[in-house]
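**Q** Predicted structure and sequence below. I'll ask about it afterward.
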Amino acid sequence: MPADRRRVMMLGLRGIPNVQGGVEKHVEMLAGRLTAHGWEVEVVGRRRYLPGRAPHFWNGIRVTPLWSPRMMALEAIVHTFLGVCIAALRRPDILHIHAVGPALLVPLARLMRLNVVVTHHGYDYDRQKWGGFAKSMLRTGERMGMRLAQGRIAISREIVETMGERYRVPVALVPNGVAVSRCDQATGILGEFGLTRRRYILLAARLVPEKRQIDLIRAYAKLENCGFDLVLAGGAEFVNAYEEEVRTLASRVPGVVLTGFQTGDRLAELFANAALFVLPSSHEGMPIALLEAMAYGLPVLASDIVANRQLGLPAGDYFPLGNIDALASAIAEKIASPPDEQEALAQTARVEAAYSWSSVALKTLEVYRAVTK
């Protein structure tokens, strides 16, 4: 190994590879590109989301499982605290902390004389699952990350502008990327769930309130025997009332299919054969799943929240957040007029050109170099 090889440690996520979540996907793709640029990358994940207890290498990336409490309110912050302590011992050139909650530990990392970069992935304090105290802590994490980190990144232009105005600090724009996983052979997932190619509507997202699966089920129910199934791919990390509500409602509406969390070729096959992708969420940082659907050439519908509108889709690809009737009408219009093959291929080319993970890595490296020069 060259003596001048730079090292980065990444914290603030559940783990990689194939762990559910936008931050997890971002780090998985970014880390692989950084190793290709000669960086030594270590991702510190939470043990219960990873296949083994011992550190191991995946695609040239060191993955370190680390204990964390199995409590929603404490899991991320305790894990990040332990990770910062490990970073203080290992002395990476960059400690890269992802998301505003884990950024609460930036003061500790700076006290330990670490070079810290923080990526703001979205306003986590707007998530419906958090109570008042947790939201206050998340806002404090944002403030600590933006004010005290030596390098600051945000995944959307709106977040960059808001952070600049709120904290009077420079923030680099490094958006999420997209990489389509081509499924070389059938995995059998369509047959397993009784699905027919191009005859189902898809949402791939965690079962959490801000993803608004219930809105989508209710809108789908209004279509009444439309000839398409509704596939909800995703799971929940913790048993909660929302998950139970989704499962109960889904059981009452014919045609709704819950596949649980899917990844790899099985998820790729679901994307590749869908007729429409719908993202009805009330909160996003920058929606990777929506980008992936577009890269597969799928027609899409998204709620008209700021994060989704930042993608600049045609007006007909948006619907008013929470408006069940409008969503049902938009779905009916989309499935009645599917795009032809040339339109789908053109959309894929546009998305892959605009949202390249190679570009994400180069922009991230610019921030690293500015911090370590």
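**A** Structure received.

**Q** alpha carbons only for contacts and neighbour counts from here, please
**A** Noted.

**Q** what packs against the helix or strand harbouring residue 332?
**A** Per DSSP states H and E, residue 332 falls inside helix 324-336. Using 3 or more C-alpha pairs under 8 Å, 6 or more residues apart in numbering; DSSP states H and E as the contact definition, the elements that helix 324-336 packs against are helix 213-223, strand 318-319.

**Q** Identify each buried residue in that helix, please.
**A** For helix 324-336, the buried set under the neighbour-count rule, 16 or more other C-alpha atoms under 10 Å, comprises 324-325, 327-328, 330-332, 334-335.

**Q** For the helix or strand just after that helix, buried residues please.
**A** The helix or strand immediately downstream of helix 324-336 is helix 341-354, counting by DSSP H and E. Residues of helix 341-354 classed as buried by neighbour count (16+ other C-alpha under 10 Å): 344-345, 347-348, 351-352.

**Q** for comparison:
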Amino acid sequence: MLLGRLVGLPVFATFQGGDLQLTALERRLRPVAVRAAAGLVIGPALEAERVQRRYGVPSRKVGSIPNPLDVSAWTPGAREQARAELGLSSGARVVAWHGRVEIHRKGLDVLVDAWRGLAALRPHDNLRLLLVGTGTDASALRRLVEPVRSVTWIDEYLLDRGRIRRLLSAADVYVFPSRVEGLPVAPLEAMALGLPIVAADLPGTRQILGGVEAAGGVIVPQEDPDALAAELARLLADETLRAKLGRRARERVETSFSPEAVGHRLRDFFVRNGMRVPPLYSTAPV
């Protein structure tokens, strides 16, 4: 901040969440630095509101702007090829989840309970739950899913985003049952693949979906396996609705979370708070 003052340039900062301050010096300097910044870029809207209240920062200096998702890297893959790789039939109804295996935080116990309920609701359907990822609770999750029919679990740390994209392309619906999240990336990746999502009610999921089906998904109460099972059953039974929500999901990511969309929001925020930026250049042919 001091260097910016010395050279006459506005200094912007990001705030990554949390209020843990490890040293006495940090406790003294953080409020000063936050208030001295020309602007703060914070992804989760709820966290942006908290920082504004906690540090008394004017609302114009706080921008709730998410990290962008490279939508060009998240395009739907060949569905039948993905299913063949997983040994899933073309007629199966597939629900997918991916992420770190942390049972409580990610709501995986709720998901397993909901899946049991869904199997009871539709006992004659060819249902498959696709789980992608591993983590500290992998052993506990294995005990949970062992007695449950029709679960396919890729129990690996996957860093290859291309492979994750191919695996998720096998799905009809994406499920996100988390209890605790900021502004989650996983549902955005699924939405970019054209998958409708069923998500637990969190500030971050409401921010992604705007709370309405028009954005490509459905929000259900937290820790409610019956509601989760009911919405999954509704989408799995209606191919037309799934296709409509899937198109809306992709459009939502393109218009609100792509690098172009986020870049325009950042530019507007910087200009409002004193930064001089060059004009945007047209890419249209001359």
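**A** Perfect, thanks for sending it. All values reported here derive from a predicted model rather than from experimental measurement.

**Q** Overlay the chains and give the TM-score.
**A** The TM-score (TM-score structural alignment, normalised by the length of the second structure) is 0.71; 246 aligned residues with a C-alpha RMSD of 3.6 Å.

**Q** Closest one of the buried residues of helix 324-336 of the first structure to residue 274 of the first structure?
**A** Nearest to residue 274 of the first structure among those is residue 335, at 10.6 Å by C-alpha to C-alpha.

**Q** Aligned to the closest one, what sits in the second structure?
**A** For residue 335 of the first structure, the equivalent position in the second structure is taken to be residue 236, counting by TM-score structural alignment.

**Q** which ones are touching the closest residue to that match other than its chain neighbours?
**A** Residue nearest to residue 236 of the second structure in three dimensions, not counting chain neighbours: residue 93, with 6.6 Å by C-alpha to C-alpha, 6 or more residues apart in numbering. Residue 93 of the second structure makes contact with 125-128, 171-172, 236, according to C-alpha atoms under 8 Å, 6 or more residues apart in numbering.

**Q** Please list which of those are preserved in the first structure.
**A** When you map the contacts of residue 93 of the second structure onto the first structure and apply both residues aligned by TM-score structural alignment, their matches' C-alpha atoms under 8 Å, the shared contacts are 126-128, 171-172.

**Q** Check the secondary structure at the closest residue to residue 231 of the second structure other than its chain neighbours for me.
**A** Distances taken as C-alpha to C-alpha, 6+ apart place residue 198 nearest to residue 231 of the second structure, at 7.0 Å, with adjacent residues excluded. Local secondary structure at residue 198 of the second structure is given as strand here, using DSSP: H, G, I helix; E, B strand; the rest coil.

**Q** Please pull up the equivalent of residue 198 of the second structure in the first structure.
**A** So residue 198 of the second structure corresponds to residue 301, using TM-score structural alignment.

**Q** what sits against its match?
**A** The neighbourhood of residue 301 of the first structure, defined by C-alpha under 8 Å, 6+ apart, consists of 276-280, 316-319, 330-331.

**Q** Over to residue 334 of the first structure?
**A** Under the criterion of C-alpha under 8 Å, 6+ apart, the contact list for residue 334 of the first structure reads 276, 299.

**Q** next one: the one 4 residues further on
**A** Contacts were defined as C-alpha under 8 Å, 6+ apart; by that measure residue 338 of the first structure touches 275, 299.

**Q** how near is it to residue 199 of the first structure?
**A** Taking C-alpha to C-alpha, to the nearest Å as the measure, residue 338 of the first structure falls 11 Å from residue 199 of the first structure.

**Q** returning to that earlier point: which of the contacts of residue 301 of the first structure are buried?
**A** By the neighbour-count criterion of 16+ other C-alpha under 10 Å, the contacts of residue 301 of the first structure include these buried positions: 276-280, 317-319, 330-331.

**Q** What is the nearest of these to residue 205 of the first structure?
**A** Comparing every one of those with residue 205 of the first structure (C-alpha to C-alpha), the shortest separation belongs to residue 279, at 8.5 Å.

**Q** If you drop the residues flanking it in sequence, what lies closest to the closest one?
**A** The shortest distance from residue 279 of the first structure to any residue other than its chain neighbours is 4.7 Å, reached at residue 302 (C-alpha to C-alpha, 6+ apart).

**Q** next one: residue 62 of the second structure
**A** With C-alpha to C-alpha, 6+ apart as the criterion, residue 62 of the second structure has its nearest non-adjacent residue at 4.9 Å, and that residue is residue 40.

**Q** what about that neighbour, neighbour count?
**A** Neighbours of residue 40 of the second structure under the rule other C-alpha atoms under 10 Å: 27.

**Q** now for it: what does it line up with in the first structure?
**A** Structural alignment places residue 40 of the second structure opposite residue 152 in the first structure (criterion: TM-score structural alignment).

**Q** A strand includes that match, no?
**A** Yes. Under three-state DSSP, residue 152 of the first structure sits within a strand.

**Q** how about the helices in the second structure?
**A** Counting by DSSP state H, the second structure has these helices, from start to end: 2-7, 24-36, 45-55, 79-86, 103-106, 108-121, 138-145, 161-168, 186-192, 203-209, 225-236, 239-256, 259-272.

**Q** now for these, which one comes closest to residue 67 of the second structure?
**A** Ranking the helices of the second structure by proximity to residue 67 of the second structure (C-alpha to C-alpha) places helix 259-272 first, at 7.3 Å.

**Q** Next, the buried residues of the closest one.
**A** 259, 261-262, 265-267, 269-270.

**Q** could the residues you listed go into a markdown table alongside distance to residue 75 of the second structure?
**A** Rendered in a markdown table, the data for the buried residues of helix 259-272 of the second structure read as follows (distance: C-alpha to C-alpha, whole Å):
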| residue | distance to residue 75 of the second structure |
| --- | --- |
| 259 | 15 |
| 261 | 17 |
| 262 | 19 |
| 265 | 23 |
| 266 | 25 |
| 267 | 26 |
| 269 | 29 |
| 270 | 31 |
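
**Q** Tell me the one of those residues nearest residue 142 of the second structure?
**A** Of all those, residue 142 of the second structure sits closest to residue 259, with 37.6 Å by C-alpha to C-alpha.

**Q** So what does that closest one match up with in the first structure?
**A** Using TM-score structural alignment to pair residues, one finds that residue 259 of the second structure aligns to residue 357 in the first structure.

**Q** Distance of its match relative to residue 327 of the first structure?
**A** When C-alpha to C-alpha is the yardstick, residue 357 of the first structure and residue 327 of the first structure sit 32 Å from each other.

**Q** do the same with residue 248 of the first structure
**A** 21 Å.

**Q** and residue 9 of the first structure, that's in a strand?
**A** Yes. Residue state for residue 9 of the first structure (three-state DSSP) corresponds to a strand.
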